[in-house]
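> following is a predicted model, sequence given first.
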Amino acid sequence: MNMTMQGVAQPTKAAGKYAHIIPLPDPPREPDMQQTMRLLDFGSIVRYHFAHRDDVLVAGEGYLRHDGENDSENFVPDCIVTFGVDPQAIVARNGYVISEVGKPPDFVLEVASRSTGRRDYTVKREGYAAYGVREYWRFDHTGGEFHDAALAGDTLIGNHYEAMEIHHESDGLIWGHSPILGLDICWDKEQIRLRDPSTGAFIPTPEESAAHAKEAEARAEASEAENRLLRERVRMLEDRPS
C-alpha cells in the first residue's frame, strides 16, 4: 500500500467489507528520507491529538482526485487530514477520491523538496483551492529556498485561497495557527512542530515522548533504590543492640 496511513483508525487495507474496493495505482515518488521523517512525526502527532476519534483520516502519498477514473488528476499530497469520514474505505482505495468520499480533505500539508517546491505554491495551490480543501499549508525546512516562504498557510474563502497570518519571533521561530487542527504549526530550527495554543508548549514527537518516558522510568527506579537503601539503614539501626 503506497498510501501511507498516519491516521487514527490505522485500518487494514481491503479487509472485510472493503475487499471489493479497487485500489488506485501507486503514484511515483522520489524518496527523500528527511522529508519522510518530518511527515511521519507530523502525522504521528496529529494522530495522537485526535486519538479519541475514529472518523479522522491522517494519510499521505496517495492520489487526490475528484474523479477516480480521471488519470489526468495527479496531485499527490504529502499529508491530508479529514474529519467525519471512513478512513478504512479511503485507505482501501489507495487514494482520496472526493466524489466517492463526499467531501474534499479539510487540511493538506506539502513539505518542500527541490524537485516539487515551485509546484507546491503555484499549481497545487490553485488545484487544492479548486478541489475545496479548506486549509493548505506549506513547510520548507530550507527557510524558503524551495518554496516562496519557510512556512505558509492558506484558508479557503469562496473558491480561492487567502494567506493566513504567519508570525516571526525574535528567536527564529515562525508559526501560524490552524483553526482546522486547533493547533499552531511551527517552523523551528528547520523542523516542523505542532504547538498547543492553550499552553504554548510544543506537542512532543514520538521520539521525545519515548525519551521522556524512559527518563521518568529511570528517575522512578533511582528513587525506589534510594528508598530501599534508607529502609535498610533504618532496619539496621532498629536491630542494633541498645
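Yep, it's here. Numbers count the residues shown, from 1 in each chain.
> only C-alpha atoms for contact and neighbour calcs from this point on.
Noted.
> what's the helix or strand hosting Ala130 packed up against?
According to DSSP states H and E, Ala130 maps onto helix 123-131. Applying 3 or more CA pairs under 8 Å, 6 or more residues apart in numbering; DSSP states H and E, we find helix 123-131 packed against strand 160-163.
> repeat that for 10 Å
Where contact means 3 or more CA pairs under 10 Å, 6 or more residues apart in numbering; DSSP states H and E, helix 123-131 is packed against strand 63-65, strand 107-111, helix 117-121, strand 135-139, strand 151-157, strand 160-163.
> tell me which residue is most central in the protein.
Gly43 (2.6 Å; CA atoms, centre = their mean).
> now the helix or strand where that one lies against strand 107-111, angle please.
Of the helices and strands defined by DSSP H and E, Gly43 is found in helix 33-49. Per axes from the mean of the first three to the mean of the last three CA atoms, to 10 degrees, the angle that helix 33-49 makes with strand 107-111 is 150 degrees.
> here comes the other one, which I'd like you to weigh against the first:
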Amino acid sequence: MTTPNIETKLTAQTNGAQGDVVQTQPPDAGEVPWYELINDAPEPPEDAMQQASTILYVMSILWGRYEDDRAVLVSEQTNVIYDSAVPGSVIVPDGYVVFDVPARMIESERRSYRIDEWGKPPDFVLEVASESTAARDLSEKREIYARMGVQEYWKLDKHGYYGEPLVGERLVNGEYNRFELHTESNGEVWSRSEVLGVDFYHRLEDGISTFSLWDSVTGERLKTPGEEVAARQAAEAWAQDERQMRQEAEARAQDAESRAQDAESRAQGAESRAQSSEAARLAAEAEIERLRRQLHGR
C-alpha cells in the first residue's frame, strides 16, 4: 500500500494593515485519511483492487479470531504514526495486529495508531502486492517496519510482483530473517506466524492463486466471519433436518405402535366373542341335555 511522502509546508499570510505574518501548518498528516495524501487525489490507487480481496480475506479472519479479546487491536489500511515529533512519520500497512493494548478504546476514540502513545509498535504487519506498491513494500516499508520494531512482517502476492507468493519474516537484532517456507507434495507452500499462531498457505487451484489460514495448534482452517455464519447456518439447517427426521421416525413408530395396539385389541375382542360363543354353545347343549332327561323321566 503506498504511503505518502508528507512535507511540512508553512504558509505566510498577512494579517490586515499591521502586516503580521501568521505561519500555519497543515493538519497533522497522521490524522488525514491515507488516500487523501496520495498524489493529492481523494481515491485509492488504480490497482487497489489487485489487493482488496486478499486484504479483506486475511484481515477479516484475524478480526474474527481476536474479536472477543479486548486487548488485541486488528486494523487494516489505517495510519500508524511512528514518531509524532517528526511530521510525515506515518505509514499505512495493508493490515496489522497489536497485542496488549486497549483495542476498543483505540478503535472508538482514535483515527490513527500512535506508537509513542501506546508504547509499542504493531506485532504483526501485512502487505499485499500490487503493481504500484510492490517495490516500496520490498524496500522502504520493510526498512521502516524494522526500525519501528515490528516483530513479524508478512507479504502476500497473487500476481507475481514480489517474485514469490508468500514471505514471512521475523525481526532478529533489528533485521528481518525469513521464516522457513515448507513445500507440500501437491505444490502448496506454507509458513508459520509465531506471534499469531497461524499457518499461511498458498496454492494454485485451476491456475488461480489462493491463500488460506490454518490454526497452528488445532490444524483447523480458519474461516472468515461470513464463512462462520454460513457454516453455522448449515449446521443449524442440518440439525433442524435431523430433528425433523427424528420426529417423523418417532411419529411413524407411534403410529405403528397404535396400529399394533388396535390389532391386539381386535384380537382380544375376537377371543372374547369366541369365548362368549363357546359359553353360549355349552349352555345350549346343557339345556338340551336337561330337557332330554326331563323328557325321559316322565
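Thanks, I have the structure now. These figures come from a predicted structure and were not determined experimentally.
> still on that earlier bit, got CSV for the helices and strands packed on helix 123-131 of structure 1, with distance to Leu230 of structure 1 and mean neighbour count too?
Formatted as CSV, those follow (distance: least, CA to CA, whole Å; neighbours: other CA atoms under 10 Å):
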stretch, distance to Leu230 of structure 1, mean neighbour count
strand 63-65, 63, 23
strand 107-111, 54, 23
helix 117-121, 61, 19
strand 135-139, 53, 26
strand 151-157, 54, 21
strand 160-163, 62, 17
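> okay, the ones you listed in a markdown table with distance to Arg93 of structure 1 next?
A markdown table is the format used below for these (distance: least, CA to CA, whole Å):
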| stretch | distance to Arg93 of structure 1 |
| --- | --- |
| strand 63-65 | 10 |
| strand 107-111 | 18 |
| helix 117-121 | 24 |
| strand 135-139 | 23 |
| strand 151-157 | 26 |
| strand 160-163 | 28 |
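> so which of those gets nearest Ala201 of structure 1?
With respect to Ala201 of structure 1, and counting by CA to CA, the nearest of these is strand 151-157 at 18.9 Å.
> now that closest one: which residue numbers in structure 2?
Aligned by TM-score structural alignment, strand 151-157 of structure 1 falls on residues 166-172 of structure 2.
> the matching stretch vs structure 1, average distance?
For stretch 166-172 of structure 2, the mean distance from the matching residues in structure 1 following superposition reads 0.9 Å, by mean CA distance after the TM-score superposition for structure 1.
> pull the residues that contact that stretch.
With CA atoms under 10 Å, 6 or more residues apart in numbering as the test, stretch 166-172 of structure 2 has contacts from 123-126, 128, 142, 145-147, 149-158, 175-181, 189-195, 200-202, 211.
> coming back round to it: where does the helix holding Ala130 of structure 1 end up in structure 2?
Taking TM-score structural alignment, helix 123-131 of structure 1 hits residues 140-148 over in structure 2.
> my read: Asp67 of structure 1 touches Ser99, true?
Yes. The criterion here is CA atoms under 10 Å, and Asp67 of structure 1 meets it with Ser99 at 6.0 Å.
> and the strands in structure 1, which stretches?
4-5, 56-60, 63-65, 79-83, 95-97, 107-111, 135-139, 151-157, 160-163, 167-168, 174-178, 183-188, 191-196, 201-202 (DSSP state E).
> the fifth one: how far from the chain's middle?
The chain centroid and the centroid of strand 95-97 of structure 1 are separated by 18 Å under CA atoms, centre = their mean, to the nearest Å.
> that strand against structure 2, how far on average?
Comparison of strand 95-97 of structure 1 with structure 2 after fitting gives an average deviation of 1.7 Å (mean CA distance after the TM-score superposition for structure 1).
> so where in structure 2 does that strand end up aligned?
With TM-score structural alignment applied, strand 95-97 of structure 1 matches the range 112-114 in structure 2.
> Val125 of structure 2 pairs with which position in structure 1?
Per TM-score structural alignment, Val125 of structure 2 is aligned with Val108.
> need the contact list for its match.
Taking CA under 10 Å, 6+ apart, we find Val108 of structure 1 in contact with 58-60, 77-82, 128, 133-138, 153-154.
> identify the spatial nearest neighbour of it, chain neighbours not counted.
Leaving out its chain neighbours, the residue that sits closest to Val108 of structure 1 by CA to CA, 6 or more residues apart in numbering is Ile80, at 4.5 Å.
> which residues in structure 2 does the longest helix seen in structure 1 align to?
Counting by DSSP state H, the longest helix found in structure 1 is helix 206-239. Aligned using TM-score structural alignment, helix 206-239 of structure 1 spans residues 225-258 in structure 2.
> show me what counts as buried in the matching stretch.
Buried positions in stretch 225-258 of structure 2, judged by neighbour count with 16 or more other CA atoms under 10 Å: Pro225.
> do the same with stretch 202-220 of structure 2
Neighbour-count burial for stretch 202-220 of structure 2, counted by 16+ other CA under 10 Å, picks out 202-203, 210-216.
> mind checking the end-to-end distance for that stretch?
End-to-end span of stretch 202-220 of structure 2 (CA to CA, to the nearest Å): 16 Å.
> and for stretch 159-177 of structure 1?
Using CA to CA, the two ends of stretch 159-177 of structure 1 sit 21 Å apart.
> hmm, who's touching stretch 98-110 of structure 2?
With contact meaning CA under 10 Å, 6+ apart, stretch 98-110 of structure 2 is reached by 31, 66, 69-75, 112-114, 118-125, 150, 195-196.
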